[in-house]
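>>> for reference, the sequence and a predicted model appear below.
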Amino acid sequence: MALILPFLLGMINFAMQRAVLESGHPALGRMPWFVHKLGGRIALGSEFAILLAAMLMVGTGAMWAGWVYAGYTAVNAVAVWLIVTRRV
């Protein structure tokens, strides 16, 4: 039951990551060439690794990892909002 929260937050993080990649923000043009060549798969792979680590830790009883992942999601949400609305 405790794994549901990180899983749902992970889906939200993936959606936010995709929104940033598709936003066309000028900062994306400053990313290394291989990020563009792979279509953002490196960013999504990193997001998956973070989600997997959080779920593994929560699955073994480290409930604090779920709260840390929730905080990570909140910080991501603010950053995505700033990027997508072109405030930065």
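Received the coordinates, thanks.

>>> from now on I want contacts and neighbour counts done on CA atoms only, so please keep to that.
Fine.

>>> what about Lys37, how many neighbours?
9 (other CA atoms under 10 Å).

>>> so the residue of the chain positioned farthest from its centre: helix, strand or coil?
Most distant from the centre of the chain: Gly61, at 22.6 Å, with distances by CA atoms, centre = their mean. Taking DSSP: H, G, I helix; E, B strand; the rest coil as the rule, one finds Gly61 in the coil state.

>>> below is structure B, check it against A:
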Amino acid sequence: MGPATIIIFLLGIANFAINRAVFDSGHPLLVRLPAASQALGSRFALGSEFAVLFFALLLSVRGWPGYAWAYGVYTAFNAGAAWLILSRRV
């Protein structure tokens, strides 16, 4: 396990925390959804986040350390979108 794998793993933890913060924020767009859609949407979002993390880790371990950069950019976009949602700019 190299440094790229560790970086991707730590960024993955950050992405899960970002997603949870957005879903727990009570943003008006999320509150308007029916309860079933909220639960299903959060599960799907966390499931897709896990899939992206899993494949980034898999590719990193298989000798593609450049995916650490790609996952870092992905995390930056997630953080930017979360900031817009949590600061009520959207």
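Noted; the coordinates are in hand. Nothing here was measured: the structure is a model prediction, and the numbers come from that model.

>>> what TM-score do we get after superposing?
In this superposition the chains share a TM-score of 0.88, using TM-score structural alignment, normalised by the length of the first structure; 88 aligned residues with a CA RMSD of 1.8 Å.

>>> to which residue of the first structure is Gly26 of the second structure aligned?
Under the alignment (TM-score structural alignment), Gly26 of the second structure pairs with Gly24 in the first structure.

>>> give me the most central residue, the first structure.
The residue lying closest to the centre of the first structure (CA atoms, centre = their mean) is Asn13, at 3.9 Å.

>>> which position in the second structure pairs with that residue?
Per TM-score structural alignment, Asn13 of the first structure is aligned with Asn15.

>>> can you pull out the helices in the second structure?
Assigned by DSSP state H, the second structure shows helices spanning 3-23, 28-31, 35-61, 67-86.

>>> alignment lookup: the residue farthest from the centre of the first structure to the second structure.
In the second structure, Gly61 of the first structure lands on Gly63 (TM-score structural alignment).

>>> counterpart of Trp83 of the second structure over in the first structure?
Per TM-score structural alignment, Trp83 of the second structure is aligned with Trp81.

>>> ok, its match - how many residues close by?
If you count neighbours by other CA under 10 Å, Trp81 of the first structure ends up with 16.

>>> Ala19 of the first structure versus that one, what's the distance?
10 Å (CA to CA, to the nearest Å).

>>> same question, Ala54 of the first structure
Applying CA to CA to Ala54 of the first structure and Ala19 of the first structure gives a distance of 22 Å.

>>> who has more neighbours, these two?
The neighbour count for Ala54 of the first structure versus Ala19, taken as other CA under 10 Å, is higher for Ala54 (24 against 15).

>>> go ahead and confirm the more buried one touches Leu5.
No - with contact defined as CA atoms under 8 Å, Ala54 of the first structure does not count as touching Leu5 (10.4 Å).

>>> hey, what's in contact with both of those two?
Gly66 (CA atoms under 8 Å, 6 or more residues apart in numbering).

>>> follow-up on the earlier one: can you tell me the closest non-neighbouring residue to the match of Asn13 of the first structure?
Once flanking residues are discounted, Asn15 of the second structure sits nearest to Thr75: 6.3 Å by CA to CA, 6 or more residues apart in numbering.
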